[in-house]
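*Asks:* just coords:
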């Protein structure tokens, strides 16, 4: 579904493998300078109408996993409202172009989900544009590596990580639920870090563990309403967040059993599946896409 070449391909050599050139960017990072360039499925993802006429919201849709999900949703027939930070206008224009080239509506909204009022306004905008929300993807996240340990994690950083990764997800679910009909879906992005935390990402890993618990609890709460709630747990993925938040990118992803990081395009099919009717019996699940790292 995601590769234009239908022949089986060796996953260990399907995409670029480390070592990568050393590279560093200020947060939030941009796609253009990355070497190798991330693959969002621009030339490979082929839709088959799995999400025809769905109205969807994707946070952090300007780049990385979020862009790949927006692209895939559009090629599956969905309209997409996605968020980006104000400084990511150029990235957002590219996502808008990809969605519109697929023949679907794209609505880009500058939004800082750390703020409750902005989350409320985002949902109001989505309802004004689409009338309802069929699929909510909580994907936006913040991390910043601190190799020297917990003593180097400032209160400011800790607050930003928690408010972005947990508060924003909570508020968006809360405000969206009155507008999600039976048959709708919420998909959260957690991480391999939820189960196998890397010490220098302690605060980030903590929030990703919280997302697992939140997903499973909310799913049980909403099952009688016919709304499914699931999450995707990626392993290492080559996105702008990596050169913007890690000190050493040369060997990024090398630790995965497949020996490389995922490309964003390799994550999108998991979100499409969970959003589609093909996953009608799937709720309270965490779909692990870790490159072979065993998880509970």
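*Replies:* Sure thing, it's come through. Source: prediction; values computed, not measured. Numbering: from 1, shown residues only.
*Asks:* can we go C-alpha only for contacts and neighbour counts from here?
*Replies:* Fine.
*Asks:* which residues make contact with the helix or strand hosting residue 244 from outside it?
*Replies:* Residue 244 is part of helix 241-245 when elements are defined by DSSP states H and E. Helix 241-245 is contacted from outside by 23, 24, 25, 26, 27, 28, 29, 34, 143, 144, 145, 249, using CA atoms under 8 Å, 6 or more residues apart in numbering.
*Asks:* can we see that at 7 Å?
*Replies:* Outside of helix 241-245, the residues within contact range by CA atoms under 7 Å, 6 or more residues apart in numbering are 23, 24, 25, 26, 27, 28, 29, 143, 144, 145, 249.
*Asks:* one more structure, for comparison:
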């Protein structure tokens, strides 16, 4: 993104609360009000990822779509995974990628399936001829009434989506990644400041931080960098699908030092930086994009 003069970050995007709304998981863009800003009209590329081949899990909407658009405008081909219910969102993201002049590869399936995680890597490598950037972004969260009411089936869904899928996908991808490649994990401020109502989600996000730091040590000698981005409260379809009430949505993001929730477009630059050669000496880092909330 660029502009002639600096913008005030406190009002650069939607600065109030959000209206009452509810969606079923995984959440859809056209049912989210106001619609999130993924940088469709604002992101300007500078050829920082020319010729790179990227795979983004959960790339159909929210943060994943913003990263897909930015990567494409920086010159990367983009494969993206999505659930069957997210077909319309995936088609729209793929359209933005191809309009940027690069190749899009939508991959439909459930990342909880170990075989699908291996398949998406093989299909990306087969279509693009290699894999340079892996963004492990897909996630599931739901508001919890209390640990004593948390059903094993739900707990298992969170862990399989947020942790198992990342392990499965990274395990399949690493043999294809050459020196200069990059793995980027979407963790969360919840890893450091967990909310009781997101206890299982927060546990997985804390585990992702350990995953980033351990894997960065393992892969450093191979010239593969591993980093994470820790978003704060970001307005995506996942939020109205979390199950929060009217009061919680009305106050969403209002407790940050910048006084508002963030938009997916505001994270794109962090992923571009970590994927690019500008971050050649950055590994094992967790980059906060939190509106000023500390980690």
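*Replies:* Now that the structure is in, tell me what you want to look at. Source: prediction; values computed, not measured.
*Asks:* about what we covered before: possible to save the contacts of helix 241-245 of structure 1 as JSON lines with neighbour count and distance to residue 80 of structure 1?
*Replies:* Below are the contacts of helix 241-245 of structure 1 laid out as JSON lines (neighbours: other CA atoms under 10 Å; distance: CA to CA, whole Å):
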{"residue": "23", "neighbour count": "16", "distance to residue 80 of structure 1": "31"}
{"residue": "24", "neighbour count": "18", "distance to residue 80 of structure 1": "31"}
{"residue": "25", "neighbour count": "17", "distance to residue 80 of structure 1": "28"}
{"residue": "26", "neighbour count": "11", "distance to residue 80 of structure 1": "28"}
{"residue": "27", "neighbour count": "16", "distance to residue 80 of structure 1": "25"}
{"residue": "28", "neighbour count": "16", "distance to residue 80 of structure 1": "22"}
{"residue": "29", "neighbour count": "21", "distance to residue 80 of structure 1": "23"}
{"residue": "143", "neighbour count": "25", "distance to residue 80 of structure 1": "25"}
{"residue": "144", "neighbour count": "22", "distance to residue 80 of structure 1": "28"}
{"residue": "145", "neighbour count": "20", "distance to residue 80 of structure 1": "31"}
{"residue": "249", "neighbour count": "19", "distance to residue 80 of structure 1": "31"}
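*Asks:* Tell me which stretches of structure 1 form strands.
*Replies:* For structure 1, the strands defined by DSSP state E occupy 55-58, 79-84, 106-110, 135-138, 185-189, 228-234, 286-289.
*Asks:* so can I have CSV of those showing distance to residue 73 of structure 1?
*Replies:* Converted to CSV, the strands of structure 1 look like this (distance: least, CA to CA, whole Å):
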stretch, distance to residue 73 of structure 1
strand 55-58, 8
strand 79-84, 7
strand 106-110, 11
strand 135-138, 10
strand 185-189, 13
strand 228-234, 15
strand 286-289, 18
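*Asks:* Mind naming the longest helix for structure 1?
*Replies:* Looking only at structure 1 and at elements set by DSSP state H, the helix with the highest residue count is helix 202-222.
*Asks:* In structure 2, which residues correspond to it?
*Replies:* The aligned range for helix 202-222 of structure 1 in structure 2 is 199-219, by TM-score structural alignment.
*Asks:* what about the helix holding residue 244 of structure 1, how far off from structure 2?
*Replies:* In the superposition with structure 2, the average deviation recorded for helix 241-245 of structure 1 is 0.5 Å (mean CA distance after the TM-score superposition for structure 1).
*Asks:* In structure 2, point out the residues matching that helix.
*Replies:* Going by TM-score structural alignment: helix 241-245 of structure 1 matches residues 238-242.
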